[in-house]
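Engineer: Below is the sequence, then the predicted model.
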Amino acid sequence: MTLDTSGRSPQPASSAAPVRSSPPSIPDVLRGVTLIVAAVLVGGVAWSGNLLTLPLAFAFPALWAWSPSRLNAAQVSLGYFLAASRGLPQGVATYYASDLWPGLLLWIVASFSFIGVHAAVWTGQRGRARSVRYLVAAVLMGLPPFGIIGWAHPLTAAGVLFPGWGWWGLSGAAAGLAMMTSRFWPAAAIALGAFWFWSAATWTHPAPPNGWKGVDLELGQSLGRDGSLDRHSDLIARVRLKAREGSRVIILPESALGIWTPTIERLWRAGLDGSDVSVVAGATMVDAQGYDNVMVAISAERAHVLYRERMPVPVSMWQPWLAWTDQGGGARAHFFANPVAELGGRRIAVLICYEQLIFWPILQSMQYSPEVVIAAGNGWWTAGTSIVAIQKANAASWARLFGVPFVVAFNL
């Protein structure tokens, strides 16, 4: 109490002084910086393209939960995401044949969704609320619209931790992520580490079915752009060689056939005449409104579109604003269409290029119990980056989680 000499009633000393928020303490600052550095390391190592390092991404939820403030949680998310997607600037620069700045700009803009979601759901409240909020962020980043650029999703590692467990393995991985944000994180880390160690020691890569063969090409950016008779004749010759070696279903990369026309169909069917081989190859179907990125199934008897890409690469391929302004052009996104297709009496799930980096296309397909997973891509523009290795690792992890045979075909 303070004594007022004017005779007025004494007032508490604290009421005379305004309450001021104190700046972050040095320990909090050091803690925040340490968490950011750790997030960068986790993102860089987990998404290096080595399939068996994917489970390190399960450390990200713990780093996010330990953040002392919402701002630091955003910084931790930024560090993780930028490190995980570090190949994007160089890849975009190569694709557009330009300098690094457009790629850097796209890289930073693409990170806003990931950072915004994780910063928005962060809470300083401990306990169940924090775990639930992280799971909300995981769901949001897995499904459209945020999931359209939901790269580096930690649940992708479920196939490494729980190979063959299917939906139970995915549920166990989600529970592990939630526990990593709680006070039980040491027990969760030990349990997940044990599964990781066992899986790494006994790992077997998902194999294609008997008679199925994926053919990798090294034709660079000419693939899909060189529509000459010589190019198609060369590809047909490669297919017939694989057929003589015993393959009956042969997968060629995305864009292998270029623009799909009746003339190209007749050429390929004639080239396969006398064989019982089926070819699945990437092509482009163009009309006045835009184009579809597709996989076509061809045999000597018939040819048909097997799959239309659900999620083309945003900006470079999928440009929805062109349709909104009646300009036309750009690749169409078929989102939740054709999750599985039929080929040779088998249900197959197809993932074209970008679809291998995100979460929801493969999970939608797995609801229909496919018997084969096909991963096709045209990754010439990723030279010098780990993007193609990450795509293959992601697709292989999902195939291994559900115990489904796996065929991959890429052009570099």
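Structural biologist: Arrived safely.

Engineer: Please make it C-alpha for all contacts and neighbour counts, starting now.
Structural biologist: Noted.

Engineer: and residue 126, which of the three is it?
Structural biologist: Secondary structure of residue 126, reduced to three states by DSSP: H, G, I helix; E, B strand; the rest coil: coil.

Engineer: structure B:
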Amino acid sequence: MPGRSSRSTRDRAHAALLVALAIIVGAVAWSGVVLALPVAMVFPALWALSPSRTVASLVSAGYFLAASRGLPQGVANFYAADLWPGLLLWLAASAAFVAVHAAAWAKGSGWGRQEEGREGRVHPERGRALRYFAATMVMTLPPFGITGWAQPITAAGVLFPDWGWFGLLAAAAGLAMMTSRYWPAAAVALMSFWFSSAANWTALSLAQGWKGVDLELGQSLGRDTSFERHRVLIATAIRNAGDGIRFIVLPESALGFWTPTVERLWKEALRGHDITVIAGAAVLEPAGYDNVLVAISAERSQILYRERMPVPVSMWQPWKDWTGEGGGASAHLFANPVFEDDGIRVAPLICYEQLLVWPALQSMLGSPDILVATGNGWWTTGTSIVAIQRASAIAWAKLFGLPLVLAFNT
């Protein structure tokens, strides 16, 4: 009995340590510092070390909740309410991540397990890697990928800058090795790449002729549709032109609703200026609206991109379509991953898409020339959400060696 009690105490202590480490890993990796992203690569090891499905669930929950810790405050800011709605959404969003990783964990995943035979059985080392890879794929692609935040694979851009798809494969192999008994060697190898990258880290290359403009207009951006506000935005765009700049990028929602009146106002104001403004707007549709990027110059205007994945609940509300009520933002999922303007292929990521994996990778399949990331993060005050969005966009641009244009409103 004393021996059993002592072993039970050790097991509880072991489980508590794993959960505590998972919380630290989630908080540090997703702090908004791009060079901290590789810390997330520790999560697969903690998951594989879990002695039971319950502990694996707790480890997954600790990591995800810590990584997405800004959500409750952000939701409270957005709805001008208390923290309770945000807390409920935070817990609900973590449920998919926990459920998938708990389901992928299997009894006997402990690293001390031996192979039980050779009659076609999968070796436990390979089994763990395959199960983790399966969980990652499920959380990367829709429908689970819709809330697939905090994916460790995002760190590929920090570990293997300019490696492109080979870097993504190298990061995937590193994550698989972190689930094996050889995780210390894998950790040392990943750390060596991390330190080398950090030592040689350089600023992102600038897109020639492009400039992103950050704004600090708070929640009034997109809601104040007055003539005076448009005049301010037009003046801001023109002021940032010059020195070979031909494209000015403004944040998500900058123009409010895209209407013929707004179109005429901007085209007339840009007459005599050899620039194209790319800005966020909303286009009304019969069943709701599209969150878009539009291009405007003195000669033309057009919708370049319709957002693939708006923010669930606050923007994307599919239940309204099911009930016939309508009114939410449309999700175009796998549509228009790359647009072309003046011969330049652009990979666009609007706001929430920067927290996910599949929109970025789908855009990279289109061989873009630059990456453009915009957002309207007024509601993230007091959180690190915008910093995480920026870090993620930088990581993807670094991985594929692309110039990056950022434009955020706070």
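Structural biologist: Yep, that arrived. Please read these numbers as outputs of a predicted model, since none were measured by experiment.

Engineer: gap between the aligned partner of residue 348 of the second structure in the first structure and residue 75 of the first structure?
Structural biologist: Pairing criterion TM-score structural alignment: the partner of residue 348 of the second structure within the first structure is identified as residue 350. Distance check for residue 350 of the first structure against residue 75 of the first structure: by CA to CA, to the nearest Å, it reads 35 Å.

Engineer: With residue 271 of the first structure instead?
Structural biologist: Where residue 75 of the first structure is concerned, residue 271 of the first structure sits at a distance of 56 Å (CA to CA).

Engineer: Comparing these two, which residue is more hemmed in?
Structural biologist: Set side by side, residue 271 of the first structure and residue 75 show more neighbours around residue 75, with 23 against 19, by other CA atoms under 10 Å.

Engineer: The counterpart of residue 57 of the first structure in the second structure: neighbouring residues, count only.
Structural biologist: Residue correspondence to the second structure (TM-score structural alignment): residue 57 of the first structure is matched to residue 40. Counted with other CA under 10 Å, the neighbours of residue 40 of the second structure add up to 25.

Engineer: cool, and residue 342 of the second structure?
Structural biologist: Quick note: residue 342 of the second structure (other CA under 10 Å) scores 6 neighbours.

Engineer: Contact partners for the most centrally placed residue in the first structure?
Structural biologist: Per CA atoms, centre = their mean, the C-alpha nearest to the average position across the first structure is that of residue 357, at 1.7 Å. Residues counted as contacts of residue 357 of the first structure (CA atoms under 8 Å, 6 or more residues apart in numbering) are 150-152, 390-391, 394.

Engineer: rewinding a little: I'd say the match of residue 57 of the first structure and residue 31 touch.
Structural biologist: No. With contact defined as CA atoms under 8 Å, residue 40 of the second structure does not reach residue 31; the gap is 10.9 Å.

Engineer: Give the residues shared as contacts by the two.
Structural biologist: Taking CA under 8 Å, 6+ apart as the contact rule, residue 40 of the second structure and residue 31 have no neighbour in common.

Engineer: distance of the alignment partner in the second structure of residue 188 of the first structure from residue 360 of the second structure?
Structural biologist: For residue 188 of the first structure, the aligned residue in the second structure is residue 186 (criterion: TM-score structural alignment). Taken as CA to CA, the spacing of residue 186 of the second structure relative to residue 360 of the second structure amounts to 26 Å.

Engineer: For the two, indicate the residue with more neighbours.
Structural biologist: residue 360 (22 against 19).

Engineer: which SS state does the more buried one fall under?
Structural biologist: Under three-state DSSP, the three-state class of residue 360 of the second structure is helix.

Engineer: And it, what's its match in the first structure?
Structural biologist: With TM-score structural alignment as the matching criterion, the partner of residue 360 of the second structure in the first structure is residue 362.

Engineer: what's the answer for residue 309 of the second structure, then?
Structural biologist: Using TM-score structural alignment as the criterion, the counterpart of residue 309 of the second structure in the first structure is residue 311.

Engineer: Wait, its match touches residue 333, no?
Structural biologist: Yes. In this structure residue 311 of the first structure lies within contact range of residue 333 using CA under 8 Å: 5.1 Å.

Engineer: who touches both of the two?
Structural biologist: Overlap between the contact sets of residue 311 of the first structure and residue 333, as judged by CA under 8 Å, 6+ apart, is given by residue 318.

Engineer: So if I had to pick from these two, which one is more boxed in?
Structural biologist: Set residue 311 of the first structure next to residue 333 and count neighbours by other CA under 10 Å: residue 311 wins out with 25 against 21.

Engineer: how about that one, what does it touch?
Structural biologist: Residues counted as contacts of residue 311 of the first structure (CA under 8 Å, 6+ apart) are 148, 318, 333-335, 354-355.

Engineer: does it sit in a helix, a strand or a coil?
Structural biologist: The assignment at residue 311 of the first structure comes out as coil when based on three-state DSSP.

Engineer: Tally up the residues packed near residue 223 of the first structure, please.
Structural biologist: By other CA under 10 Å, the burial measure for residue 223 of the first structure, its neighbour count, is 21.
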